[in-house]
Every structure is written in structure tokens, then in C-alpha cells.
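J.: Predicted model and sequence below, questions to follow.
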Amino acid sequence: MGHPQSPQILLNFYHCTIESILTNCISVWYGSCSVADRKSLQRVVKTAQRITGSSLDTIAAVQSKRCLRRARSIVKDSSHPSHRLPANTAELKVQQASHGQTEESLIQDVATRWNSTLEMIKCIQHNKEPLKATLVQQKHNLATLTSAEYDRLANLETLLEPCRYVTELLGGDKYVSCSVVLPALCHLLRTTEISDVDPAYIVRFKAAFKGDLNTRKENTNLSWLKLATALDPRFKDLRCLPKAEREEVWQKLSQMLKDRDTESQPCSDEMEPEPPKKKVALLLLGSESESDEDANFNDKTLDRYRAEPSVSIDTCPLQWWSAHTGAHGRLAQIAEKNFWHYLNSAM
């Protein structure tokens, strides 16, 4: 018997030989493949996975990567009309003007810049016709995108658009963002729900995206984020949380109100001397009713806040609390002290 090959050698052989043959010119022919053809190709990949003992990209995933790679190569190529050299940029702008579009250069994605891949895809999609017309007039070895690849870019654009909205929402430095985290995550998870009409590569993308998002969510300070969300008048209905978790948040806020009352009481050094022991029993008679009154007062404070009408998503929570301090004095102090005090200087 021969010696077993190392997993890395088997992977290198697969990528350099089998995958290279299977995906040769995949951008051209994959879009017209039948479902049966795609399943046959995928069976080869599954067999290779069992042999190598490693997870391998599906044929559809490889095609998606090639599609983005070609889009990037169009933007990067110095001989391409989208490149930022003056002559080529001028040629593209002439075609843009002839098609009644605004003159612009194409955008290149950068790994360290948020939403740059989405902006690159949107720009290429928008300049589809001017790009084709300019390519016809130039001599180069760079192929344009096929119709199937444009369709795939359109699907990717739809998937990435909610991410752009959330990053812009959380990236502001002059408004409250901590209370938006959980509603934003809920929005992303809802928009990436898998549907029956999703193609296989979209299903895999959504599954991987949701898995990564849930992992990141678990690594945050969820308890603190829940309280911040409850104290934001835009999201105090807590619809971003499961119903079973909502009441627990209000109980924690109630406890914070009680703790604040305890902190505001005078310290022992300032208190009057302890009364005679004979009078202790008389004092204890009223202790239970007084504590009940305090608890009821705390509950009423929260009930009054929860009964406030819903506000627009464009409402600034800091300004809202400033305008409602008289009605929710103690709760407003907790909101400012624990969540948004550090943002006052930015307002």
C-alpha cells in the first residue's frame, strides 16, 4: 500500500488540476447550464471533499468569485476605459454623455473600506451600456461581463444593500448609535431569511452571513444593549427581541430605579441616632407599606414611559429625553448617566 498523501498536497492537486478543468471559462458557460449539469459538476466537488477531508467551494461559489474578480479586473486594468487615466476616462465619459448619464469614473472596491464592493457593483451596473460601447472601440484582451454575470451582480447588490444601510446607521459620530445595534441586527437577520426562490449560491451566502452575524451578536454586551434599546423612545416596544426576553429588560430597569433611590439616601454618618429598642416594633409596622409604595412608584414611572406614543425613526433620543425630563425625571437621569452621557459633547 502507498503512503497516504497529506491533506495540503491533495488540496493543491484539486485546485490546480480538477477545479481548474471544471471551471475553465465558467463565466461564459455556467449561466446556460441546466440544473442536471450543475448537479453533476457538484457531485465531483463532493467526491473531492470526501477524499481531501476539507471543505471546498461549490461550483456556484467559484463562479461568483470569478464574477467579482472580473468586475475588479475591469476597474483595475490600466488599458480599460474605466481606469482613471485621463484618456480612458474621457472615452468612457463620452459614452456616458451619449447615453444620457452623468459622467463618472468607475469605483474600485477596497477591503478596508465599508461598502466599497457594493459601490463598485452599483457603478458597473449603472454604466453597463456605456461600458459595452467603449469596449467595442478599444483593443484589449479583457472580456466584458456576460448577461449571467450581470444578473449575479444584481443579486449581490440586493443582498449587500441592507449592510450599507446598517453601516451608515451605526457609523455616525454625532448621534446615538448604541441603542440602534439590536434593531439593526434584527433587520439584517430578517432580510437574509432564506426563501424558496433563492438560487443555491444565495442560500449558501445567506446561511454563512447569518452564522457570522449571530456569532458576533453573542460576543457583544447583550444585557447593556437591551437596556439601551429600551431607553430609546424609537425602539422601546422591543420588537427586535423575542417576546420572552422583553419583560426581563423592564424588570432590570425597575431594579436600576430602586438602586438609584438607595444611592440617593443619606449616608449612615448623617442619619439620626438609632431610636430606643422599644420603638423599633412601631417603625417596622410601616416599613412594608413604604417599600410597597416605592415599588409601585417605580412601576408607575416605567408604565408612564412605556405608555408614551411611538416616535419617528428620525427623532433624536437625546433631544426627546431633554424635552421629557420633567415627566420622566429619574428615568431620564438613568438614560443619560448609563448610556448617552458620553455623547452630549458631540451633539
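T.: Cool, the structure landed. Numbering: from 1, shown residues only.
J.: C-alpha from now on. contacts and neighbour counts both.
T.: Will do.
J.: quick one, what contacts the residue nearest to K76 when sequence neighbours are not counted?
T.: Nearest non-adjacent residue to K76, counting by C-alpha to C-alpha, 6 or more residues apart in numbering: H83, 6.3 Å away. With contacts defined as C-alpha atoms under 8 Å, 6 or more residues apart in numbering, the neighbours of H83 are 75-77, 89, 105-106.
J.: Format those residues as a markdown table; extra columns: neighbour count.
T.: Shown next, in a markdown table, are the contacts of H83 (neighbours: other C-alpha atoms under 10 Å):
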| residue | neighbour count |
| --- | --- |
| V75 | 22 |
| K76 | 18 |
| D77 | 14 |
| T89 | 18 |
| S105 | 19 |
| L106 | 24 |
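J.: here's the one I want to compare it with:
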Amino acid sequence: MMPSLYEETKSEIKKIIDTEVESICLTTDMWTSRVNDWYMAVTGHFIDKNMVLQSFLLECCALDGGSHTGTVLAQELRRIVQEWNIEEKILIVISDNGSNIKYAIEKCLGWRHFSCYAHTLNLAVQKALNNEDISNIICKIKAIVSYFKKSTIGWDKLKKYQQQAGKDVKRPLQDVSTRWNSTYYMLERFIEIKEEINSSLSNLNPGLSLLTPHEWVVIEKLLLVLRPCEQVTKEMSGQKYVTGSAVIPITTALKSSLVELILNDAEPLPDEVEKVRTDLFGELVSRFSSLENNRIYTVCMFLDPRYKLYFENEATADNTKKNVIGLVTNLIREAEATTGRDNQIDQPTNEGNYERGDIWKHYHKKMQNIRPAGTAYSRAIVEVQRYLDDKVVNINESPLAWWALNKNSYPHLAKLARLKQNALATSVPCERLFSVAGNILSERRTRLGVRKVQQMLFIKENKKII
């Protein structure tokens, strides 16, 4: 039954791609299974005719055990997009910062590429946290968390103190080296139950070093620095709403929050935390310095009614506006060429029983070759300016829902939004897919064949949109 359902699902997805997809954003990532099989996943994201962002899995293919060079990955990516006939529809491809996948996408295939925003932010935070003072404190906390996870006596004591304090019982969380967010959650939970942790360790005397009062202050202030990064990561990791348009404004907001932290805080930050704040700000400036040079994301931002011209650089705002006017002009000309309006005037209409006869043949012959210069360009300017003059919508509103309501008022801009707003900011959809794959290829089902795993993932991810 599974091969049959797989082929049926694949056929339905191909119909959707042929009829609905005009522009597609791809995300890709790699994963190693429990049995050391390498997989590469490719997901596609487009906006349908109802202005709803849709996602599907193109393929999760097994890679040979050899070297996964950029050339090898490029061959697999080319094979997948050619099989689905979407090579001419690719808007942008999102991946992590791995040199091999970047080389494959940018050099071998020549596609537009963007490094996963969440991954880049993760690298920036890890770099900022990599100083001796902060690392020592985090290591002490990890040792304490590890103790409570391994010791039944320790956990029972900690649980008892939480119950006596009238709190909900919460376990300490351990961080994962590949995800800085887990470090944030570990520190946040540690602060929530700090009194109970201190009481438990004091009574148990397990030989662990307790945090000093200054170290507790450092952790509390460090959370203030990391909290905006955690919020940004969560917001940018969505795939059911547009994220590409928020890349530039949310980076601006994140940098501003780090500056306001020292302006609004009554007490100065401890030296260790101030160093993290300064280093993190520098990493953000360095790693995201070229965002406003990326035309895909500047156009995405312009076409989001929540942001429009919310650029730090006025020259970038002006250039983006000119770029959008040019894109809209092209859309108008394409529409006119399709309907024949570019090379002929409208035929005369009869009103009532009055009819203009052959005496107007000369008029029609003369006027059909007269086309006002710049008509498409002028109409583009008017439509773009009316859009800019319209009110900016609330930050919590859906830009695609707004376009669905206003597509008749701004027909060409709405079409452009459908072509551009599907650009995602992260490759998180592939990471979520691998979480599903980990549940399928579990410890008790490690003998599942590669082909079966591929089919099960494909069916599970794609059945929900057909």
C-alpha cells in the first residue's frame, strides 16, 4: 500500500506545482540517522492563489557514504529540481553555513542563496558567550544540573523544596552544545528554582561548588542580554507565516534592544555581562552587515505592509522603491502583452442602437499605433505610491491576509508579493523534518530500509496539503 500511496501523493503534489507554483523558495539540510545513513532533505515553499503560504517536501534522499563535497550535493539538488521541473521557478535557497552546501548552491548551481538566519544568530551568540568568566559559571551550572539529573536523592530533595515553597515542580534543564537556546533555557530554569537548588545542595553537601552571590547576579543580567535573541530565534523559525520580510527589521530591532539595555537599566551591567553584550552587538553588525544589499529581502520587506520603507539607510529605501517600480512596470507590460493591449486599442463599443460606421476606419488605423510613452511605468509609480501612502498595518497582522483583502486595489503589487514573499529566513523546516525522521527511524525500528523511510516522510509531510 505504501508505494501506491507514495506515487499518488507525488502525482498530486506535481499537479499543485504545475498549476499553483509561480515562485518557490527551497530549504535544504543534512542529517545522520541512528544507523549512520546520510540524508539530504529539500523542502519547497510557495504562496497559493488565495495568498496562503504553503510548504511541502520535495525529497529526503539518502546520500552515499563517500565524501559529501559541494559538487556531489549540487548534483543531487539539480536532480531533484529537474525531476519536479521547478528550476526556472526558484527564488532563493536557504541552508546552513556549511562550506560544501554553500559552494554547491552558489558556485556549482548559480542559485541565489541565503544562510539560515537562526544558524547565523546561533553562531553569533555562541561566539559572544565564549569568554572565560562566563564559561566558568556555565560549567558550574551544568555540573549542578547533571547532578540533579543523575542523583535520585538529589532530585527528590529538590522536588520536596519546590513543593514546600508552593511552586510547580520543575526539573533543571541541561543545555545542548549545538543549540544556544538550550543554554538560555537552562539558565532561565536555574534562576526560577535557585532558592530550592541552594537549599538542596546545602543539605546534601555533594561536593559541588555553589554559585556565589555575584555569579547569581551575572546569570540574571546575562538572561536580559540573551532574551531578545531567544525571542528573535523563535519568531524567525516559522514556516506557516512569512519570515523573509522580517529579516532586516528584526535585526534592527535586535541591535536596538542591546543598546537600550544599558540606557534603560538603572544599574550598570557586571563587567562579564557587558563584555557579552558588546561582543554580541559586534557579531550582529559583522554577520548581518550585508542584509540591506540583498534585493530579495529588501523587496520582501517593502512588500510587507507592516514595514514598507522601515530601512535604516535612506539610500537603500530609495533604491528599493525604484527596484519595486521597475518590477511592477515589467508585470504591467507582461499583462498588456498577454491581453494585446500593448499593440492595439480597445475596439469601439456600441451604446444603445447608435453605431459608428466605416467613416472611422481611418481613425482606428491611425490610433492603433499610438501608444503613450511610459504608460506602464507611470501606472507602476501610481500603484506603488498609493501603497506607500496607505496606512502601515499592525505588527501582529498577517501580511498575506492583508494582500488577500487588498489585491484588487494593488493588483500588480499583490502579484509581486505572491512571487517574493515566500522567501523564508531559516532552514528550520528541514530540521523539523529530521525530528520527524528521528521518530520514524527510532531505536526499535532501525532496520527500516532507506526507501521506506523516504516514502513515509514524503507521505506524512505532503498529505496534509493535498
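T.: Yes, it's here. Computed from a predicted model, the values in this text were never measured in an experiment.
J.: quick revisit: wait, which of the contacts of H83 of the first structure is closest to D292 of the first structure?
T.: Top of the list for closeness to D292 of the first structure, among the contacts of H83 of the first structure and by C-alpha to C-alpha, is L106 at 67.1 Å.
J.: before we move on, what SS does the closest one have?
T.: Following DSSP: H, G, I helix; E, B strand; the rest coil, L106 of the first structure is assigned to coil.
J.: Counterpart of it over in the second structure?
T.: For L106 of the first structure, the aligned residue in the second structure is P172 (criterion: TM-score structural alignment).
J.: Would you map the helices across the stretch 1-150 of the first structure?
T.: Using DSSP state H, counting those that start in this stretch, the helices assigned to the stretch 1-150 of the first structure run over residues 7-13, 19-22, 26-29, 35-52, 59-76, 86-98, 116-126, 128-136, 147-170.
J.: Same check on the stretch 1-150 of the second structure?
T.: Under the criterion DSSP H, counting those that start in this stretch, the stretch 1-150 of the second structure carries helices at the ranges 2-20, 70-84, 99-102, 117-129, 132-150.
J.: Pick the most buried one from these.
T.: Stretch with highest mean neighbour count among these: helix 117-129 (a mean of 21; mean count of other C-alpha atoms under 10 Å).
J.: Which residues does it contact?
T.: Contacts for helix 117-129 of the second structure (C-alpha under 8 Å, 6+ apart): 96-97, 135, 179-181, 229, 233, 236-237, 247, 276-277, 279-280, 283-284, 287, 425-426.
J.: hmm, back to that, closest one to I334 of the first structure among the helices of the stretch 1-150 of the first structure?
T.: Between I334 of the first structure and the helices of the stretch 1-150 of the first structure, the shortest gap by C-alpha to C-alpha is with helix 147-170, which sits at 22.5 Å.
J.: Over in the second structure, find the residue span that closest one aligns onto.
T.: Under TM-score structural alignment, helix 147-170 of the first structure corresponds to residues 213-236 of the second structure.
J.: Check how far the matching stretch sits from its aligned residues in the first structure, on average.
T.: Compared with the first structure after the fit, stretch 213-236 of the second structure shows a mean deviation of 0.4 Å (mean C-alpha distance after the TM-score superposition for the first structure).
J.: what comes up buried for that stretch?
T.: Neighbour-count burial for stretch 213-236 of the second structure flags 215-216, 218-227, 229-230, 232-233, 236 (criterion: 16 or more other C-alpha atoms under 10 Å).
J.: what helix or strand is N214 of the first structure on?
T.: Using DSSP states H and E, the element containing N214 of the first structure is helix 200-218.
J.: can I get the helices of the stretch 1-150 of the second structure in JSON lines with distance to N313 of the second structure?
T.: Formatted as JSON lines, those follow (distance: least, C-alpha to C-alpha, whole Å):
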{"stretch": "helix 2-20", "distance to N313 of the second structure": "36"}
{"stretch": "helix 70-84", "distance to N313 of the second structure": "36"}
{"stretch": "helix 99-102", "distance to N313 of the second structure": "28"}
{"stretch": "helix 117-129", "distance to N313 of the second structure": "21"}
{"stretch": "helix 132-150", "distance to N313 of the second structure": "35"}
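J.: Which among those is found nearest to A317 of the second structure?
T.: Nearest to A317 of the second structure, of all these, is helix 117-129, at 21.8 Å by C-alpha to C-alpha.
J.: so how far is the closest one off the chain centroid?
T.: How far helix 117-129 of the second structure lies from its chain's middle: 15 Å, per C-alpha atoms, centre = their mean, to the nearest Å.
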